[in-house]
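Undergrad: sharing a model prediction with you, sequence too.
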Amino acid sequence: MKRRTFLTTATLASAGLSTLLISSCVDTKKNEKQEATDDSVEAFELEEETISNLREKLASGKYSSEQLVQMYLDRIEAIDKKGPKLNSIIELNPDGLSIAKALDSDMKAGRIRGILHGIPILIKDNIDTADKMQTTAGSLAMVGNIASKDAFIVKKLREAGAVIIGKTNLSEWANFRSTQSSSGWSSRGGQTKNPYILDHSPCGSSAGSGVAVSANLCAAAVGTETDGSIVCPASVNGVVGIKPTVGLVSRSGIIPISKTQDTAGPMARTVSDAAILLSALAAVDPEDAVTLESKGKAQKDYTTFLDVNALKGKRIGIEKKPQGNNKIINEVLDGAIKLLKKQGAVIIEIDYLDKINAFGQAEFEVLQYEFKDGLNNYLAKSNAKVKTLKEVIDYNNTNEDKAMPYFRQETLESSNAKQGLNDPKYLDALAKSFEGSKKVLNAVFKEHQLDAICGITMGPACSIDTIYGDRWGYSLTTPAAASGYPHITVPCGQAYDLPVGLSFFGTPYMEGELIGLGYAYEQASKKRLKPVLKTSFL
């Protein structure tokens, strides 16, 4: 979840979202003296490789899966653990190489498990794996929690032949701990860094997944989102992220925040790779009832929507009110709009954001209630030493120096103070936020006959500040998140040498159509730039 999305909504709405970038993200100019952190970092053989290319090279025998895993492990050692020390990986799978070796044997025998056979993948550290890796949501209170069974999506990844080589760091408790948090920081994993400029934020909560993909530490990764936690780190780390419709991808075995808004989703360097990974993840899970709604709506192969002409004739809505007065960001958006038109899209000015932002406090209220209920249920069945949210809070208080060296846990505490899900206050907030957001979006889609709504995903990354917390400006994460609707972000340029993403979101189970739009834009724009590991602006 993106920090302070809900707590600042009233402020943003009253200001008309006039502030696009805040604090250090506003007035820092490009410095001609910017330098890479470590000139000794060697070129990487698998740099910018796609899943499709790797599959071909595995099939031809150029690489074995064991070789791929070893090369990514060496890359992780070189720039994640040493060198620039991106700190995106919280734990490596000690069985990664042996799993890859077994998959190589299967391939030689003609036993291809699925579309990810032998492909090295990373997953976020709030997703259960029944192996030697822990599942902790980055919290010291959860250290030692080794799941008894795989999360449903991990089962699907293994069935598809993926090699899960490790888990990624995240904003602790998926950034539902404090209003003053630093994205990508956890008490277990420390601070993850943006690979473009190392003293800048990787966003979150899927910080490690976004950074690892961008820095070529894996073929692709899985993140999770409640509000912004996939699309924000995808945007600011220059990669593609898909936040699916709630119900397309199972949540069972994932440490929860919200049964209404939570989902897992793919993060990759290309739309094609994200589509491949989504194809492996999407499935009905009997243990997650909401996935039953996807029956007959999910696609077996989302790569069939990869069409360079997908924008032609499509009606794309863009908020007509200016989302700030930052010249560089406006130029990036203007350039994106011009390209959309050039590719045949019809741009429609719409007015909807103020209405969605008005539900911000209700959304936060919903999440607090559902976090307490969901986390208590998860912990009660887990192998963690803490069995309730209250015990997590108590652990943090007892171990304050290590667990809370920079910011507190007021969001954990306010959530724990909530009543059950039959509380009229919860039901009222749910009606306002979830149903209200859907009503607004459904109305604007119908009125303007839109195929998608589009806009800048996030402003560029702000500076890392573990003491005072993040300082983000404009974002376009909440409309799709609060309604449970699908959302894809694609690289669309840079501001201050930091990536900026372009969002497309639509109505339920439109993932295929959004993938088509994102792919057409990606292929026409080619805005993905490799990170250069600069130390800072200064």
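TA: Noted; the coordinates are in hand.

Undergrad: every contact and neighbour count from this point should use C-alpha atoms.
TA: Fine.

Undergrad: now do the same end-to-end measure for stretch 113-132.
TA: End-to-end span of stretch 113-132 (Cα to Cα, to the nearest Å): 22 Å.

Undergrad: next up, a second structure to put side by side with the first:
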Amino acid sequence: MPRCGVCARPEPGGSLSAPRGPRPYRARHEDSPVIHHTPQRARADGRLDAERLTRSYLDRIERVDPLLHAVIEVNPDALREARRLGARRGPRRPLHGMPVLLKDLVETADRMHTTAGSLALEGLRPAADATVAARLREAGAVILGKTNLSEWAGGMSLTHQAGWSARGGQTRNPYKLDRSPNDGLEIVEKLDFGEREYREALATNHRLSRAEGIDAVLREHHLDALVMPTSGPPAKIDLIRGDAHGGGSSTPAALAGYPAVSVPAGFAFGLPVGLTFMGTAWSEPTLLRLAYAYEQATRTRRSPPYRCPDVGF
């Protein structure tokens, strides 16, 4: 099976060109705190400030993202914000200077767009931050940019391809470039609702997924969280027929509006699979502790090899 650091260049239409383009990414000395995923430690001992950390991530996006189409837009003010945080005196906030990417569904009151990946919303710049964006800024995070997504969060059609949007193109799986970035989209029948029908359906969803769903299971079995596979191995990208659905666990938490955290759990057929920790309302601290403990105990994540497409599964 052929392996390559960068074997093809994605074109705007989503196809893969002949093997050429940027060289395989190699971590440079100054990138090491980022590449080895220890920016907090490097920042704490003075080896890395907010501006340098932000610049390292922006540099990596510039070099790797033309292959993956994972970032739909970079915040033009990210470095300026990092400098401002770096010059700040006094007690540091919990996420001081930490760069974060937000999905292109999260509204931000800055020079970035918020479009759900759709050309119909191109140019939309909200007047106020969404709650999650505002809370991240208050905690000291640097909003680095917006990530690509399944357009309208997969609401385009029943055969929508995961990770494709008109604005961002097709996101590719870094472990194998002809694969979807995930296989977690779950098929939901499309219905036309008026406001009254929508509110009734929403109330039913909340009742079934909360009091009679997640909360009931946690209470009956005296559990802190539910643990389940995130999805099957990612399917091959098929822009005609859409995703080959391999199952997923996101629906209960999504319907309830409850938190869920997915972490690497290993590999199947050389493709990454995940494990999801799901809980009740406001259980994020518990879920993060559990997910972190699992990650530290298993250490299953491997750096992506950017494998070329091949024949077979």
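TA: That came through fine. The model shown is predicted, which means the values in this text are computed figures rather than measured ones.

Undergrad: what TM-score do we get after superposing?
TA: TM-score for the superposed chains, counting by TM-score structural alignment, normalised by the length of the second structure: 0.83, backed by 291 aligned residues with a Cα RMSD of 2.5 Å.

Undergrad: helices of the second structure, residue ranges please.
TA: 32-35, 39-44, 50-68, 78-86, 131-138, 151-154, 195-206, 215-221, 251-256, 284-298 (DSSP state H).

Undergrad: what angle do the third one and helix 78-86 make?
TA: The reference is to helix 50-68 of the second structure. Here helix 50-68 of the second structure points in a direction 150 degrees away from that of helix 78-86 (axes from the mean of the first three to the mean of the last three Cα atoms, to 10 degrees).

Undergrad: quick check: buried residues in helix 50-68 of the second structure?
TA: When burial is assessed from 16 or more other Cα atoms under 10 Å, helix 50-68 of the second structure yields the following buried residues: 50-58, 60-61, 64-68.

Undergrad: which helices and strands does it pack with?
TA: Counting contacts by 3 or more Cα pairs under 8 Å, 6 or more residues apart in numbering; DSSP states H and E, helix 50-68 of the second structure packs against helix 32-35, helix 78-86, strand 99-103, strand 142-147.

Undergrad: out of these, deepest packed?
TA: Most buried of those, by mean neighbour count (mean count of other Cα atoms under 10 Å): strand 142-147, with a mean of 24.

Undergrad: check the mean deviation of that one from the first structure.
TA: Mean deviation of strand 142-147 of the second structure relative to the first structure after superposition (mean Cα distance after the TM-score superposition for the first structure): 1.4 Å.

Undergrad: ok, and what's touching that strand?
TA: Strand 142-147 of the second structure has contacts (Cα atoms under 8 Å, 6 or more residues apart in numbering) with 54, 58, 70-75, 78, 81-82, 97-104, 112, 137.

Undergrad: matching residues in the first structure for that strand?
TA: Per the alignment by TM-score structural alignment, strand 142-147 of the second structure matches residues 163-168 in the first structure.

Undergrad: next one: the matching stretch to chain centre, how far?
TA: Offset of stretch 163-168 of the first structure from its chain centre (Cα atoms, centre = their mean, to the nearest Å): 16 Å.

Undergrad: how about the helices and strands packed on helix 50-68 of the second structure in a markdown table, adding distance to Ala254 of the second structure?
TA: Shown next, in a markdown table, are these (distance: least, Cα to Cα, whole Å):
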| stretch | distance to Ala254 of the second structure |
| --- | --- |
| helix 32-35 | 31 |
| helix 78-86 | 30 |
| strand 99-103 | 15 |
| strand 142-147 | 19 |
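
Undergrad: out of the ones you listed, flag the one nearest Leu124 of the second structure.
TA: Checking those against Leu124 of the second structure by Cα to Cα gives strand 142-147 as the closest, at 13.5 Å.

Undergrad: what's the angle from that closest one to helix 78-86?
TA: Using the same axes, to 10 degrees: strand 142-147 of the second structure against helix 78-86 is 150 degrees.

Undergrad: and for the second structure, the residue most distant from the center?
TA: For the second structure, the largest distance from the centre (Cα atoms, centre = their mean) belongs to Arg196, which lies 32.9 Å off.

Undergrad: against Val261 of the second structure, how distant is that residue?
TA: Here Arg196 of the second structure is placed at a distance of 32 Å from Val261 of the second structure (Cα to Cα).

Undergrad: so what corresponds to Asp128 of the first structure in the second structure?
TA: In the second structure, Asp128 of the first structure lines up with Glu107, judged by TM-score structural alignment.

Undergrad: which residues touch its match?
TA: Contacts of Glu107 of the second structure (Cα under 8 Å, 6+ apart): Thr114, Arg125, Pro126, Ala128, Asp129, Ala130, Ala133.

Undergrad: so the first one sits against Ala120, correct?
TA: No: with contact defined as Cα atoms under 8 Å, Thr114 of the second structure does not count as touching Ala120 (10.9 Å).

Undergrad: the more surrounded of these two?
TA: Thr114 (23 against 11; other Cα atoms under 10 Å).

Undergrad: map Thr192 of the first structure onto the second structure.
TA: Using TM-score structural alignment, Thr192 of the first structure lines up with Thr171 in the second structure.

Undergrad: follow-up on the earlier one: filter the contacts of Glu107 of the second structure down to the buried ones, PyMOL style.
TA: In PyMOL syntax, the buried subset of those is picked out as below (16+ other Cα under 10 Å):
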select buried, resi 114+125+126+133
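
Undergrad: of all the contacts of Glu107 of the second structure, which two lie farthest apart?
TA: Comparing every pair within those by Cα to Cα identifies Arg125 and Ala133 as the most remote, at 13.9 Å.

Undergrad: which residues are common contacts for the two?
TA: Common neighbours of Arg125 of the second structure and Ala133 (criterion: Cα under 8 Å, 6+ apart): Glu107, Thr108.
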